[in-house]
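1. I need the structure of the sequence given here:
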Amino acid sequence: MMKINAKNLPKKEDDLLQFLVDYFPGKDIRIVEQDDNYIDVSLSNHGSSDYYIDPNILEGLQWWDQSILIEEIPNQFRNLVKYQLSLNDNWTIYSWSLWLEQRFLENDIPNEIIILHIDDHTDCMSPLLFKEGNVFINPFNNEEVNLFNPTTVKQAIENGVISIGSFMTLFMHSMPRIQFRHLMPKHRLSNAHVSGKVNREFLSDNTIPPYQERPLLSFSPSGGIKSNVEYSVFTEIDDFLKDISDTAAILLHVDMDYFNNRFDGDSDWRSHAFNHDPSAELVYKNIEQVFSAIEKSNIAKRIENYTVALSPGFFPAEFWNESISIINRILIENHEYY
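-> Presented below is the predicted three-dimensional model:
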């Protein structure tokens, strides 16, 4: 249950519900009680397969785990030999948090981090976290979310305050120096952020009392702002893997919607002017090329954390089984030392 400030919210029921859907992304929302000042809302995971748009979602879930329920999708991840595999990609930051915790225990926190982000999106929206002094608070339990404490990150993901579209933002606000390298499909380039600096800012938001500000990222061409976060855009895997610092720690995240994003989380996907929906043959060929290029690159042994997300409602479930088989063959089965 969450109490929110109703004073600045839409008065019309349809507009209010749309606001709540946008404000609590990924959650099924029910208004329990409301007056002129406050609204009490109940939040839960969606229990209907229709939410995930994909007509083959149940087939994909059978492959993942025959006993899984639809409402359990947001909490699914597993650690394989070389990488973390999750359904939703916000679990990426949980894996990064575990990695940071270990580096902290070893008294070896990196001064600079390179994020290799292979994705159809930037995932840099504002999470539902609130600034309080020098820390960020989870409004569901009023406790700090600390990247060096993975339990707090896990709770934030499960609460929905770190969503599939916002998991990058906390990380970039929390680390001193980051190079954010983004490999995107060519069709995204015309509307992409320009390579340059990323500024760590705050969004004014008094919807959940008593909090006031949420972390935000803004993108600017080089030279426009002073920042220790740099963003670079690529559309070719070879360029993406070139000219990487010899000293920075490297984290690699792959959202499978890079290879096919037929639905893009939108029930009206059929009406889109363009759908990123290559054939199965092209999807599997591209997966082979990208993962092979990474494994053959001179940075492969320097990657300290590796995550892959299947993204239900974005990357079609009909591709899950074969795609992961290809990835496992390249990352695990071809390496005798595993």
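
2. Could you use CA atoms for every contact and neighbour count after this?
-> Noted.

3. In terms of secondary structure, what does the helix ranked longest in the chain contact?
-> The residue-count maximum for a helix in the chain (DSSP state H) belongs to helix 280-296. Applying 3 or more Cα pairs under 8 Å, 6 or more residues apart in numbering; DSSP states H and E, we find helix 280-296 packed against helix 237-240, helix 320-328.

4. Throw those into JSON lines and include distance to Ile29 and mean neighbour count, thanks.
-> Below are the helices and strands packed on helix 280-296 laid out as JSON lines (distance: least, Cα to Cα, whole Å; neighbours: other Cα atoms under 10 Å):
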{"stretch": "helix 237-240", "distance to Ile29": "40", "mean neighbour count": "15"}
{"stretch": "helix 320-328", "distance to Ile29": "29", "mean neighbour count": "16"}
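
5. Can I get the ones you listed in a markdown table including distance to Ile4?
-> Formatted as a markdown table, these follow (distance: least, Cα to Cα, whole Å):
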| stretch | distance to Ile4 |
| --- | --- |
| helix 237-240 | 43 |
| helix 320-328 | 38 |
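
6. before we go on, could you also do this sequence so I can check it against the first one:
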Amino acid sequence: MNASTPVVAVPRAAGADASAVMADLARIFHDRAPQLLGETARTFFVEMVSVHVARAPADADLTRAALDQLGIAAGEMANWRQIEDDPASGRRFALMLEHTHALEAWCRAPLLKDDGRPTLLLHIDAHDDLNGPSLLPDADRRKYLAPLGSDVMTLDDPKTVRRFATRGYIGIGGFIAPMIGSAAIDAMLHVPGPAQAGGRGAASLAIGLAPDSGFIRVEKQNCARPGIPYHRMNLAAALEVAHSFDGHILLDIDLDAFCNRYDTHGDSEVQDADALIAMAEAAQLLTASGLPRRAAVTTVALSPGFFPGSLWREALRFANAMRAQSIG
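-> The predicted structure is shown next:
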């Protein structure tokens, strides 16, 4: 068994056989080929082998950047995150590599109380991250079921969110859907990055969970239909909207908004110097707006495999500046 290949323990339902479990796992995890390692009366143990041919990462600087800048090995990258609360202000700041851990950071944040005030998500990211995770809905809209077994994730218990994230059920682009499904956010502003400037109100839609779709899935709708308002615009326009918003704010920043070089469909032509300028301009706008000092939660993701490792040193300076304003 390869040390980097995950092994999952699947509870054995009454009458379940190994072939059915293998088929379900293959359907849920498209990039893995399940191989049965063993079984007991209660559990199947399955090695989740990658279907991709082993090769060096596209970003040759990634492993060294993780070690040099954060002191973590390559095998720790997927699950690494830091979540900090300021006891004086109640604000929360979270730094992570994979963006999926933003959901954990939002759960039970001190300032996100059910006080009747709406919540706005300001999402600065090259992607909208409205993918559907491998989760099944529950009658309680703040709870979601694992695709296999009987495990339950509840947004009122961050430990369950952490467990589902590390097992791959949420995914790097599926962490917003549970917030929409639980009505934990009331509107979303999306800033795709400096290359997609846009204007105020550009690409306005409504978003909501698609009904009767099995796994939870976000459906983008025409604004005439019910849903949560979604607006794509540039950062200056988004900050203007946020300034006048009377409610809670989640400030969510993915560094790939400034350089999405290693995405399959990314902006590979963006040079380091241009990315650094875009990052500095964004930091200046955010600082001048005062939003990090107002947001209930500020999250920053480095997104390995999208944002280049060669810029992590500068990216961490950006993150530390946001942290200082949020909880410093």
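
7. So after superposing, what's the score?
-> The TM-score (TM-score structural alignment, normalised by the length of the second structure) is 0.77; 294 aligned residues with a Cα RMSD of 3.4 Å.

8. Out of the helices and strands packed on helix 280-296 of the first structure, flag the one nearest Ala300 of the first structure.
-> Nearest to Ala300 of the first structure, of all those, is helix 237-240, at 12.9 Å by Cα to Cα.

9. after superposition, how close is whichever helix or strand comes after the longest helix of the first structure to the second structure?
-> Moving toward the C-terminus from helix 280-296 of the first structure, the next helix or strand (DSSP states H and E) is strand 303-309. Compared with the second structure after fitting, strand 303-309 of the first structure has a mean deviation of 0.6 Å; criterion: mean Cα distance after the TM-score superposition for the first structure.

10. what range in the second structure does strand 303-309 of the first structure sit on?
-> Alignment note (TM-score structural alignment): strand 303-309 of the first structure is matched to residues 295-301 of the second structure.

11. Mind listing residues that contact that stretch?
-> 90-99, 102, 105-106, 109-112, 248-255, 292, 319, 322-323, 326 (Cα atoms under 8 Å, 6 or more residues apart in numbering).

12. likewise stretch 204-216 of the second structure?
-> Residues outside stretch 204-216 of the second structure that contact it (Cα under 8 Å, 6+ apart): 132-137, 177-178, 180-181, 217-223, 225-232.

13. Which residues belonging to that stretch are considered buried?
-> By 16 or more other Cα atoms under 10 Å, the buried positions in stretch 204-216 of the second structure come out as Ser204, Leu205, Ala206, Ile207, Gly208, Leu209, Ala210, Phe215, Ile216.

14. My guess is Thr92 of the first structure contacts Asp255. True?
-> No. At 9.6 Å, Thr92 of the first structure does not count as touching Asp255 under the criterion of Cα atoms under 8 Å.

15. you'd agree Asp61 of the second structure is up against Pro308?
-> Yes. Contact criterion Cα under 8 Å: Asp61 of the second structure and Pro308 qualify, at 7.4 Å.

16. Which one's more surrounded, the two?
-> Applying other Cα atoms under 10 Å to Asp61 of the second structure and Pro308 shows that Pro308 carries more neighbours, namely 24 against 14.

17. In the second structure, what residue corresponds to Asn328 of the first structure?
-> Match for Asn328 of the first structure (TM-score structural alignment): Asn320.

18. my guess is Leu129 of the first structure contacts Phe136, does it?
-> Yes. Between Leu129 of the first structure and Phe136 there is a contact at 5.9 Å, judged by Cα under 8 Å.

19. all helices of the stretch 101-250 of the second structure, in order?
-> Assigned by DSSP state H, counting those that start in this stretch, the helices in the stretch 101-250 of the second structure fall at 102-106, 158-166, 177-181, 235-243.

20. What lies in contact with the first one?
-> I take that to be helix 102-106 of the second structure. 83, 92-94, 96, 158-159, 161-162, 175-176, 179, 252, 297, 299.

21. Over to the last one?
-> Helix 235-243 of the second structure is touched from outside by 120, 122, 124, 189-191, 193, 197, 199-200, 249, 282, 285-286, 289, 291, with contacts defined as Cα under 8 Å, 6+ apart.

22. and if we set it to 10 Å?
-> 120-124, 188-194, 197-201, 231-233, 245, 248-249, 251, 281-282, 285-286, 288-291, 294-295 (Cα atoms under 10 Å, 6 or more residues apart in numbering).

23. before we move on, back to that, sort out which of the contacts of helix 102-106 of the second structure are buried, if you could.
-> If we count by 16+ other Cα under 10 Å, these have these buried: 83, 92-94, 96, 158, 161-162, 175-176, 179, 252, 297, 299.

24. Save those residues as CSV, and put in distance to Gly266 of the second structure too.
-> CSV is the format used below for these (distance: Cα to Cα, whole Å):
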residue, distance to Gly266 of the second structure
Ile83, 29
Arg92, 30
Phe93, 27
Ala94, 25
Met96, 21
Pro158, 32
Val161, 29
Arg162, 28
Phe175, 21
Ile176, 21
Met179, 26
Asp252, 20
Val297, 28
Thr299, 22
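
25. from these, which is closest to Arg27 of the second structure?
-> Phe175 (19.8 Å).

26. What lines up with the closest one in the first structure?
-> Checking TM-score structural alignment: Phe175 of the second structure goes with Phe167.

27. Identify the residues contacting that match.
-> Contacts of Phe167 of the first structure (Cα under 10 Å, 6+ apart): 89-94, 122-127, 157, 161.

28. For Pro185 of the first structure, which residues are in contact?
-> Applying Cα under 10 Å, 6+ apart to Pro185 of the first structure gives the contacts Ile118, Asp119, Asp120, His121, Phe234, Thr235, Glu236, Asp257, Tyr258, Phe259, Asn260, His276.

29. aligned partner of the second one in the second structure?
-> Right, Asp119 of the first structure. Counting by TM-score structural alignment, Asp119 of the first structure corresponds to Asp125 in the second structure.

30. how close does the residue lying closest to its match once chain neighbours are set aside sit to Gly75 of the second structure?
-> Excluding the flanking residues, the one nearest Asp125 of the second structure by Cα to Cα, 6 or more residues apart in numbering is Ala257, at 4.4 Å. Applying Cα to Cα, to the nearest Å, the value for Ala257 of the second structure to Gly75 of the second structure is 25 Å.

31. do you know how far the aligned partner of Asn149 of the first structure in the second structure is from Ser268 of the second structure?
-> Applying TM-score structural alignment, one finds that Asn149 of the first structure aligns to Asp157 in the second structure. Relative to Ser268 of the second structure, Asp157 of the second structure is positioned 39 Å away (Cα to Cα).

32. No further queries at this time; thank you.
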